[in-house]
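K.L.:
Can you look at this prediction? I've put the sequence above it.
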Amino acid sequence: MLELEGMTVTVHTAAPPASRWLVLGLLGAGQFMLILDITVVNVALPHISADLRLDRTALTWVVTAYTLMFGGLMLLGGRLADLLSARRTLLAGLAVFTAASLVSGTAGSAATLIAGRALQGVGAALLSPAALSIVATTFSGTERHRALGVWAALGGSGAAIGVLLGGLLTAGPGWRWIFFVNLPVGAVVLVALAVLMRGWPAARRRERLDLPGAVLVTAATAAAIYGLTNAGDDGWTGAGTLVPLGAAVLLGAGFVALERRLRAPLVDPRLLAHRPMAAGALLMLVATALLVGGFFVGSFWLQHGRGYGALATGLAFVPVAVATVLGAHLASRAVGRTGGRAVAVTGLTVAAAGAATAAVWSGPAGLVTGIAIVAAGAGATFVAATTTALAHVAPDRAGVASGVVNTFHELGGAIGVAVVSSVAAASLSPGAGGDGFVDALVVAAVTAIAAAALALVAVPGGRPPAGAVAHVH
């Protein structure tokens, strides 16, 4: 048992059920769907735009509606997992996500598609923290490290593989199948987990659920993304940009004030103020913004700027998939020797170099090479972020702690797409020039360098404590 700035943190050891490894595989399959759906739509966006006649703003929301609800409600999902039992929260989230995939796949308008994507995000926000909580509290000792390693490999590859699968499905049966493919997988996993986890421990505590806090944090994020998206049309000093950004600040301040007053807050403000957690969350946000924003820019540049088809675009991103996993793998080996600070600074510097490479090296080869380098740096930064933030997790707070880190993962993706969409707005139409894409990559490079400088100061030095978790989501 440890005492961290007034918070008691207990490392949990429990006798795991005999079916734990099969359950881990099923949980991994569910988590893989969630992460894959962040990027699977990127390759299909030009086809969705042509079929449903979506403008740039609507296209941006097709991506961000999912990550907004996923990230904005992640803390609520983690809290529900702690209070109502992780099993119940997990199964409810999986059911919602699967049903929402059907809505998205059958959508005939922008409104229906965006609503379906938002509902997918709600399901994901329930499923993801509950699943990680189960993994973290079911296994112990060396088995816990092995289980989290399997989880990390699945989560780390999902976002990158999504662009390849999106290309295959869009070029084959059509873009709607990027959603329909979730239906059989979701149904099988739901039934199997319901049977295997029957009789697993239920909730141990009864406390009030902080719904107002969940509404405030989600509204603050939505306002921020709305303002960032509007910047592409209204300019960065226009009322359509500054008013929602100002509202986001006020709503965020209201959320912090509310959490300080509640006896059972959505997230303990002391957790957010704890230096390792704050630094890890910031690293996660920046790394995800760089990676998902890179996928967004690259997909449009190859298809609109270079005439690539969906399948060719998906295949072109194979090196990016490999680079993401490689960067995370190398970082997971290095972080125990050098600590999170060195890995974070190195990863972000590598990502900055990749964005700069893609900006100055014209042609598809330069673009893919640069984004692959960005992906390698982002993969390494994911490991540094989670190792820094989640060194120890108490069993009754495992859901909300993982929810904090994963919240910034999803919000990073939403913010990254919103920013690059606005910066590259002039280049997103078919036949437009590539100056907007170059500008977006320059912004990414500058952001990565600034984050690396901040990590040098904010991330605690030294090696992580024994038992720290290097989780890649």
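P.N.:
It's in.
K.L.:
contacts and neighbour counts: CA atoms only from here.
P.N.:
Will do.
K.L.:
where along the chain do the strands fall?
P.N.:
Here the chain has its strands, by DSSP state E, at 2-4, 7-9.
K.L.:
what helices or strands is the last one leaning on?
P.N.:
Identification of packing neighbours for strand 7-9 by 3 or more C-alpha pairs under 8 Å, 6 or more residues apart in numbering; DSSP states H and E yields strand 2-4.
K.L.:
Can you convert the strands of the chain into JSON lines and add a column each for distance to residue 311 and mean neighbour count?
P.N.:
Shown next, in JSON lines, are those (distance: least, C-alpha to C-alpha, whole Å; neighbours: other C-alpha atoms under 10 Å):
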{"stretch": "strand 2-4", "distance to residue 311": "50", "mean neighbour count": "11"}
{"stretch": "strand 7-9", "distance to residue 311": "48", "mean neighbour count": "13"}
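K.L.:
Okay, one more to line up with it:
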Amino acid sequence: MTSARKGAALALLAATQLLLIMDTAIINVALPSVGDDLGSGSAGLSWVANAYLITFGGLLLLGGRTADLLGHRRLYLTGLGLLAAASAAGGIAGTAGELIAARAVQGVGAALAAAAAFALLLNLFPDGPDRHRALGAFAAMGGLGGVTGTVLGGVLTDLLGWRSTFWLNVLLALVLGLLALRVLDGGTRSAQSGFDLGGALTATGGLGLVAYALVGAGEAGWTSPRTLAAGGAGLLLLAAFAVVESRVARPLVPPAVLRRPALRDANILSALAQMALFPMFFLVSLYLQSVLGQSPLTGGLGLLPLSLAVVAVAPQTGRLIFRIGLGSTMTLGFGLLFVGMVWLALALAADGTFLSTVLAPSLVLGVALPLVMVTTNVAATAEAAPEETGLASGLINTSQQFGSVLGLAVLVGVATAAGGSSAAAQTAGFRSALLAGAAFAALATLLSVRLRLPVPAMASPRQDRTGGAVE
């Protein structure tokens, strides 16, 4: 593939990442309008958002491995097609139940497209500086997606109504699909035959039930029968999955893959990063609206400086990895994440302003985000063979998604328990939640120092000396 076509493929895949992350946020601003139109209460509205998260998180692993077996471009197009069809169904939904079902199918399509898109990127750019730059573009789009979704959700809902957010998805998915036929090759397929049906069923069921328990814990309570039953059943299915994988001839996730220290530890670090970062976006937007009295649109725009910092730093991350090494860049990123979270928590004030409380620490977090995202992705995928790229993609995407869901459930719970109805009480709750996120970042910083990394491809001798211990 020529360099120009590679560049076009990277732009396409990065745009896909932007769309899929945007979808996690774009509906949130529209939920009050959805409730007014469809006559749904707060419980039903919460599941309009949660249905997407559950199926997205539950199917990423299966989607990644299926992409290896059936072809990455084929599954990518299938995912986009499913996303477009479900979005159209959401755009014409007449009841809250129909809308929740459409959002669940959207999550299925997003999981297939996300896993296949990441695998296509890994195949296009072998491990080395080119992959680092490509992952930097992915990180930039991921960081921009949350803010873009919040802002677009507000603008479209105000101007055209909440249904327009779904029709935008239809248009974008169709455009990306048509472009994919022109710029993407067929993709690598595994030479293995057969499919691990038992592993697929237990992994998907287990991940889906755990996701259901996590996203519903804030509404039902962590010790409610629903949360405990769903979480316990999910863990039992995941235990059954581990047993199945050790006994079948061609497992969905070969145990030898999970025994790779860099892959395993990088997935843990990626989950910890999302446990701090994803709830931070939500909590800051909520602080700006509920404490400082800003509109949803203005609250979303308050995260724009952070996103611009991500876009500026992400393309430079590969260069930094080359200069100081993968391990040092990772530790620097997690250290900045810790500093930014603590600074933001301590800066919040009930009588503050955006400039005095959020702006400066959010810029630090904007620098940290691409550093931790790119380095953990590099470490988690460096040892993946071409026929394993979908699997590596499914694993790292699953880690990030479950880190996001778990972090949001825990930090919102902390904010709710520590806060109250007054501005001062709400601020205290947000501060406690952000400090809990800082604790996740501190743990990740310590673990990153101990991470044993594979030797980076095309690494200079200086990289091996400064990039941390290598295997």
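P.N.:
Great, that's in hand. All values reported here derive from a predicted model rather than from experimental measurement.
K.L.:
TM value for the aligned chains?
P.N.:
The TM-score (TM-score structural alignment, normalised by the length of the second structure) is 0.83; 453 aligned residues with a C-alpha RMSD of 3.4 Å.
K.L.:
returning to what we had before: with distance to residue 113 of the first structure added, can I get the strands of the first structure in JSON lines?
P.N.:
Formatted as JSON lines, these follow (distance: least, C-alpha to C-alpha, whole Å):
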{"stretch": "strand 2-4", "distance to residue 113 of the first structure": "44"}
{"stretch": "strand 7-9", "distance to residue 113 of the first structure": "42"}
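K.L.:
Go through the longest helix belonging to the first structure and flag the buried ones.
P.N.:
In the first structure, assigned by DSSP state H, the helix with the most residues is helix 20-52. For helix 20-52 of the first structure, a neighbour-count test (16 or more other C-alpha atoms under 10 Å) marks 20-21, 23-48 as buried.
K.L.:
repeat for stretch 306-326 of the first structure
P.N.:
Of the residues in stretch 306-326 of the first structure, 308-326 count as buried by neighbour count, 16+ other C-alpha under 10 Å.
K.L.:
ok, the residue nearest to residue 366 of the first structure when sequence neighbours are not counted - contacts?
P.N.:
Nearest residue to residue 366 of the first structure, sequence neighbours excluded (C-alpha to C-alpha, 6 or more residues apart in numbering): residue 358, at 5.4 Å. Contact analysis of residue 358 of the first structure by C-alpha atoms under 8 Å, 6 or more residues apart in numbering lists 366-371, 438, 441.
K.L.:
how about 6 Å then?
P.N.:
Residue 358 of the first structure is in contact with 366-367, 370, counting by C-alpha atoms under 6 Å, 6 or more residues apart in numbering.
K.L.:
so how far is residue 174 of the second structure from the counterpart of residue 95 of the first structure in the second structure?
P.N.:
Residue correspondence to the second structure (TM-score structural alignment): residue 95 of the first structure is matched to residue 81. To residue 174 of the second structure, residue 81 of the second structure is 7 Å away according to C-alpha to C-alpha, to the nearest Å.
K.L.:
What separation is there between the closest residue to residue 103 of the first structure other than its chain neighbours and residue 63 of the first structure?
P.N.:
Closest residue to residue 103 of the first structure apart from its sequence neighbours, by C-alpha to C-alpha, 6+ apart: residue 116 at 5.3 Å. As judged by C-alpha to C-alpha, residue 116 of the first structure and residue 63 of the first structure stand 11 Å apart.
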